[in-house]
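# Provided below for reference: sequence and predicted model.
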Amino acid sequence: MSFCQSINVTKITQIEIVKLIGSIESYKPFAGRQLYLSTFITSNGSGSANMPETDETSFNILLCVAHYDQQPDYKLFSIGPFLYPKIIENRDSGDSIIVVIQHFDGLKKKKTEIIVTETNVKLVP
């Protein structure tokens, strides 16, 4: 018994999508009680950190959030730039998710917290 009629290969030609997919460095999903969050760390390219005499790369974090539903309404947000970001914690707060990002501010490690809701992303002061 076969469930697939045939396997197809489709070339994706939208340049923005191709660049985005090519820049993904890591992916991390998180399932809360009401929201589902996918985080993607994307490279901004060599030299993007604008540090004198280096080719250091900065990164943005893409946050794709959806409410659990039969037909979820996905929202996509970009935050950054960061130097060497790492998602170190996700905390579910019911109707929001708190994301803790560790990154560098110059030579020092820093933590930034953001609150992700179904419709918004805010930095925690």
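Alright, I've got the coordinates. Residues are numbered from 1 along each chain as shown.
# make it CA atoms for all contacts and neighbour counts henceforth
OK.
# List the buried residues in the helix or strand harbouring Ser26.
If you go by DSSP states H and E, Ser26 is part of strand 24-31. For strand 24-31, burial by neighbour count (16 or more other C-alpha atoms under 10 Å) applies to 24, 30-31.
# Can you show me the strands along this protein?
Taking DSSP state E to define them, one finds strands in the chain at 24-31, 35-43, 59-67, 75-92, 96-105, 108-117, 121-123.
# Figure out which of those strands is closest to Ile17.
For Ile17, the closest of the strands of the chain is strand 24-31, at 11.0 Å, according to C-alpha to C-alpha.
# okay, the angle between that closest one and strand 35-43?
170 degrees (axes from the mean of the first three to the mean of the last three C-alpha atoms, to 10 degrees).
# For strand 24-31, which outside residues touch it?
36-43, 90 (C-alpha atoms under 8 Å, 6 or more residues apart in numbering).
# which of these sit farthest apart?
Tyr36 and Ser43 (23.2 Å).
# CSV for the strands of the chain, including distance to Ile15?
Converted to CSV, those look like this (distance: least, C-alpha to C-alpha, whole Å):
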stretch, distance to Ile15
strand 24-31, 15
strand 35-43, 16
strand 59-67, 18
strand 75-92, 18
strand 96-105, 29
strand 108-117, 28
strand 121-123, 26
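# then this one, side by side with the first:
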Amino acid sequence: MDLYLGIDVGSVSTNLILIDHQGELYLSPLYLRTQGQPIAVLKQGLALLEERLSATDRICGAGTTGSGRSLAGALIGADIVKNEITAHSVAALSQVPQVRTVLEIGGRDSKIIILKSGIVVDFAM
């Protein structure tokens, strides 16, 4: 099966998820504590995912976000690296198209994102 990998490397947690070509969840997402070791935890998460894949599964694309997005993107050869403002906005809009405000409480900082007609018009960290 063709799959797409999403990775969010944050200061507190590192999260990995696989979706299929229709955007449906494939396997359970992984939530790992970063513990100040983003590279080691990312490698651990990738190994855990690999154990769960079948011989016919193929990762066709990968994207990263979070405070460790650039590092993670370089390590895995990500197709796309996006900041958290963009990632949260796109995710919120996919779930609630008329969303106007997104709040995120992270381990390193908190964010408020203001959207108008599906476009980010302001944000603060």
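Sure thing, it's come through. Just so it is clear, the model here is predicted, and its values are computed rather than measured.
# Any idea what the TM-score is?
Here the TM-score for the pair of chains, by TM-score structural alignment, normalised by the length of structure 1, is 0.29; 50 aligned residues with a C-alpha RMSD of 3.7 Å.
# related to what we said a few turns ago, in a markdown table, list the buried residues of strand 24-31 of structure 1 along with distance to Glu16 of structure 1.
Formatted as a markdown table, those follow (distance: C-alpha to C-alpha, whole Å):
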| residue | distance to Glu16 of structure 1 |
| --- | --- |
| Ile24 | 13 |
| Phe30 | 25 |
| Ala31 | 28 |
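# Tell me the one of those nearest Leu83 of structure 1?
Ile24 (14.9 Å).
# Can you give me every residue that contacts the residue nearest to Asn15 of structure 2 when sequence neighbours are not counted?
In this structure, Asn15 of structure 2 finds its nearest non-sequential neighbour in Tyr31, 4.7 Å apart by C-alpha to C-alpha, 6 or more residues apart in numbering. Applying C-alpha under 8 Å, 6+ apart, we find Tyr31 of structure 2 in contact with 13-16.
# Tell me the helices and strands packed up against the longest helix seen in structure 2.
Ordering each helix of structure 2 by length in residues (DSSP state H) puts helix 38-52 first. Contacts defined by 3 or more C-alpha pairs under 8 Å, 6 or more residues apart in numbering; DSSP states H and E place helix 38-52 of structure 2 against strand 13-20, strand 25-33.
# and the angle for it with strand 13-20?
Using the same axes, to 10 degrees: helix 38-52 of structure 2 against strand 13-20 is 30 degrees.
# Run the angle between helix 38-52 of structure 2 and strand 25-33 for me.
Relative orientation of helix 38-52 of structure 2 versus strand 25-33 (the same axes, to 10 degrees): 150 degrees.
# So what touches helix 38-52 of structure 2?
By C-alpha under 8 Å, 6+ apart, helix 38-52 of structure 2 touches 9, 14, 16, 27, 30, 32-34, 68, 72.
# Quick check: the farthest pair among the residues you listed?
Within those, Leu27 and Gly68 form the most distant pair, 23.4 Å apart (C-alpha to C-alpha).
# Of the two, which one has the most company?
Using other C-alpha atoms under 10 Å, the more surrounded residue of Leu27 of structure 2 and Gly68 is Gly68, with 18 against 13.
# related to what we said a few turns ago, buried deepest among the helices and strands packed on helix 38-52 of structure 2, which one?
Highest mean neighbour count among the helices and strands packed on helix 38-52 of structure 2 (mean count of other C-alpha atoms under 10 Å): strand 13-20, with a mean of 20.
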